[in-house]
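[1] no sequence for this one, just the structure:
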């Protein structure tokens, strides 16, 4: 008898002749190899081998009264019979996993309470799956506030936005305060606009800034998530109070200087474009590379270079650095530069 494991290791077992024999059995309700061979114009041995393959695949079966009489099953019914052993094993495995989870969950409170402080202070999570699981647990445990900085908001796909609004709705309905920072470029992104409109209606608060300090999520000012610097999908969970407090201070200073989220069309495309150019000029004046500017502003490198070309043309500058310095000397930029983050004593 076949099961899924046997099928996968014997791929291509059923042959073209089996379809003809299956059809013949379906029409004649017989497993006679001689009669089928005569009508189909093939050898008796080939028909007999085909019948055996069809029996193994549960596509045909013998009459319990007369072995020469046979019936064909619908392919769906054959599949159900083939898959039944594997499905039973899957159910058993799922049941066993549920038992493990229930049994081991009673140890978590003790672990959380008594593990060494240094083990709780900084936790490195290497895989995206584990990061998501830890974020989900922190979200479920969150009771008062979630703050986050989400650079590059204009690049998030609609599916991610839908997942985010579902998660945030649960938090807001529990009375949790949500404040999120995005890059200004998110205001040009329709899915971001729709997400912010929906979440704002539920009580979430969203602001944008030209330059952000990086990706950050903080729950109840007790645990902070920041990305690993190796550009992987991993994260570091920080629970050390002073470090978490410092990250919250960084967020608050950026939040205070940020502007409420509005889509670019509402604010005026010309004004938004001017603000972007001024920020690029400030960064160019410090000698930053195009790639660094793009990363800080949450923009593509191609878009940044297009803005830079427009700026250089307008200022008659021959280099990026000259454009930044010329703009600063002429008072084009500088007055609205974002404040520096205050240094806090360790």
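    Everything's here; your move. Here the structure is a predicted model, which means the values were calculated and not measured.
[2] hey, let's count contacts and neighbours off CA atoms from now on
    Fine.
[3] all helices for the stretch 101-250 of the chain, in order.
    108-114, 117-121, 128-141, 158-173, 190-201, 241-257 (DSSP state H, counting those that start in this stretch).
[4] Which of those helices sits closest to residue 20?
    Across the helices of the stretch 101-250 of the chain, residue 20 has its closest neighbour in helix 158-173 (46.1 Å, CA to CA).
[5] And that closest one, what does it pack against?
    Contact partners of helix 158-173 among helices and strands, from 3 or more CA pairs under 8 Å, 6 or more residues apart in numbering; DSSP states H and E: strand 177-183, helix 190-201.
[6] With distance to residue 293 as extra columns, can I get those in TSV?
    Formatted as TSV, the helices and strands packed on helix 158-173 follow (distance: least, CA to CA, whole Å):
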stretch	distance to residue 293
strand 177-183	13
helix 190-201	22
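[7] so which of these comes closest to residue 96?
    Taking CA to CA as the measure, the helices and strands packed on helix 158-173 were each checked against residue 96, and strand 177-183 came out nearest at 38.1 Å.
[8] which residues are in contact with that closest one?
    Surrounding strand 177-183, the residues in contact under the criterion CA atoms under 8 Å, 6 or more residues apart in numbering are 144-154, 168, 171-172, 203-212, 255, 258, 297-298.
[9] want to compare, so here's the second one:
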């Protein structure tokens, strides 16, 4: 008899069938059954063999249920004990986990206040010995800020640190920033510019990184110091992706300033305009003033004789300017076909 399941399966019977019910009723009326009895009744514990006799006596269903449930309850208790043992075995690891998570969180520290941020960054720069990466999305910086930053930017080069820096294209029209770039490139630093919006970043020796966090209006400057290898690896990949798209800033031997890449800037503006961005949104994306954005769009509209943004977008698409990118030809005499890198 199968007593290890709540649904016995004797001769394919998994429930009380009509024959079982009839047999059980007869057993109750006659005080028992003799001879061959339905196997279902035995399987469900509704009949039990009488001692010293071949007769099978009826058993109350409540008693039969208790009998069938006993091994199931025992199995449940065994499983519960196994669960308790498993929880007890893992309990010491919970403390280890919490400790390691706290240590992991220590690898990302908030820095609040300009003085605190500058001190932390300066400490990392002084310890930098192999590679320094930085990205400055704010565009041209005030002369005073650049003067203060120059000794700090030149110091790693003096120690043989490889330096790579990314700016926006707009710095090519900002004299003080260009002079700063020329000075650091003479010491071996590599500088490139892009016509897209990116976030500020400093990475020292691939072991310490700093990112600026947008603070609410009126709040102190806020940054994160990151020493978590996985996060730094992610930031490195992001930097490398932007670096590959960026255009090198190069100065010739005569000291002539690099070109402003007007075509590249206008290309980025027009692409965003066609996608439906407003002048304000494009300004935030590229780090340019809304006046500059409007001037570029107006210049393109004049070039293509367009009276609205929709008409300008159609003309740009028809000319293939946005599809072909920087090398796309513009209208005759526009000079848009010349890529100035």
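    Cool, got the structure. Quick caveat, the model's predicted, so the values are computed rather than measured.
[10] Quick TM-score on the pair, please.
    Structural agreement between the two chains, given as a TM-score (TM-score structural alignment, normalised by the length of the second structure), stands at 0.59; 221 aligned residues with a CA RMSD of 2.4 Å.
[11] Go through the helices of the stretch 101-250 of the first structure and name the closest to residue 291 of the first structure.
    When the helices of the stretch 101-250 of the first structure are ranked by proximity to residue 291 of the first structure, the top entry is helix 241-257, at 22.1 Å, counting by CA to CA.
[12] Give the buried residues for that closest one.
    243-251, 254-255 (16 or more other CA atoms under 10 Å).
[13] Roughly how far does the residue nearest to the spatial centre of the second structure sit from residue 107 of the second structure?
    Among the residues of the second structure, residue 234 comes closest to the average C-alpha position under CA atoms, centre = their mean, at 9.3 Å. Computed as CA to CA, to the nearest Å, the residue 234 of the second structure to residue 107 of the second structure distance reads 15 Å.
[14] now swap in residue 285 of the second structure and tell me
    In this view, residue 285 of the second structure and residue 107 of the second structure are 30 Å apart by CA to CA.
[15] Show me where the stretch 201-346 of the first structure has its strands.
    Taking DSSP state E, counting those that start in this stretch as the test, the strands found in the stretch 201-346 of the first structure are 205-209, 216-219, 223-227, 235-238, 259-260.
[16] How far away from the center of its chain is the fourth one?
    In terms of CA atoms, centre = their mean, to the nearest Å, the gap separating the centre of strand 235-238 of the first structure from the centre of its chain is 18 Å.
[17] Could you do the shortest one as well?
    Averaging C-alpha positions (CA atoms, centre = their mean) puts strand 259-260 of the first structure 27 Å from its chain's average.
[18] Which stretch of the second structure is that strand matched to in the alignment?
    Alignment of strand 259-260 of the first structure against the second structure: residues 247-248, by TM-score structural alignment.
[19] Quick check on the contacts of strand 177-183 of the first structure: which are buried?
    Burial by neighbour count, 16+ other CA under 10 Å: within those this picks out 145-154, 168, 171-172, 203-212, 255, 258, 297-298.
[20] Show me what the residue nearest to the centre of the second structure lines up with in the first structure.
    Matched by TM-score structural alignment, residue 234 of the second structure corresponds to residue 246 in the first structure.
[21] now its match: how far from residue 268 of the first structure?
    From residue 246 of the first structure over to residue 268 of the first structure the distance is 35 Å, taken as CA to CA.
[22] same thing with residue 326 of the first structure?
    Using CA to CA, we find residue 326 of the first structure at a distance of 26 Å from residue 268 of the first structure.
[23] who's more crowded, those two?
    residue 326 (19 against 11; other CA atoms under 10 Å).
[24] which ones are touching the more buried one?
    For residue 326 of the first structure, the residues meeting the contact criterion (CA under 8 Å, 6+ apart) are 315, 317.
[25] ok, now how distant is it from residue 277 of the first structure?
    From residue 326 of the first structure over to residue 277 of the first structure the distance is 14 Å, taken as CA to CA.
[26] cool, and residue 284 of the first structure?
    Counting by CA to CA, the gap from residue 284 of the first structure to residue 277 of the first structure is 10 Å.
[27] Between these two, tell me which one has more neighbours.
    The neighbour count for residue 284 of the first structure versus residue 277, taken as other CA under 10 Å, is higher for residue 284 (22 against 19).
[28] Map the more buried one across to the second structure for me.
    Using TM-score structural alignment, the equivalent of residue 284 of the first structure in the second structure is residue 273.
[29] Distance to residue 333 of the first structure added to the strands of the stretch 201-346 of the first structure, as TSV?
    TSV is the format used below for the strands of the stretch 201-346 of the first structure (distance: least, CA to CA, whole Å):
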stretch	distance to residue 333 of the first structure
strand 205-209	16
strand 216-219	28
strand 223-227	31
strand 235-238	36
strand 259-260	18
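[30] I'd like to know which of those strands is closest to residue 7 of the first structure.
    The minimum distance between residue 7 of the first structure and the strands of the stretch 201-346 of the first structure falls on strand 235-238, with 41.0 Å, by CA to CA.
[31] The closest one packs against which elements?
    Packing contacts for strand 235-238 of the first structure, counted by 3+ CA pairs under 8 Å, 6+ apart, involve helix 117-121, strand 122-125, strand 223-227.
[32] Tell me which of these sits most buried.
    Sort these by mean neighbour count, taking mean count of other CA atoms under 10 Å, and strand 223-227 sits at the top with a mean of 23.
[33] Whatever residue of the first structure lines up with residue 164 of the second structure and residue 90 of the first structure: what is the separation?
    In the first structure, the residue matched to residue 164 of the second structure (TM-score structural alignment) is residue 179. Using CA to CA, residue 179 of the first structure is found at 42 Å from residue 90 of the first structure.
[34] Of the two, which one has the most company?
    Neighbours were tallied for residue 179 of the first structure and for residue 90 using other CA under 10 Å; the higher tally belongs to residue 179 (18 against 12).
[35] any idea how far the more buried one lies from residue 207 of the first structure?
    Look at residue 179 of the first structure and residue 207 of the first structure: by CA to CA, they are 8 Å apart.
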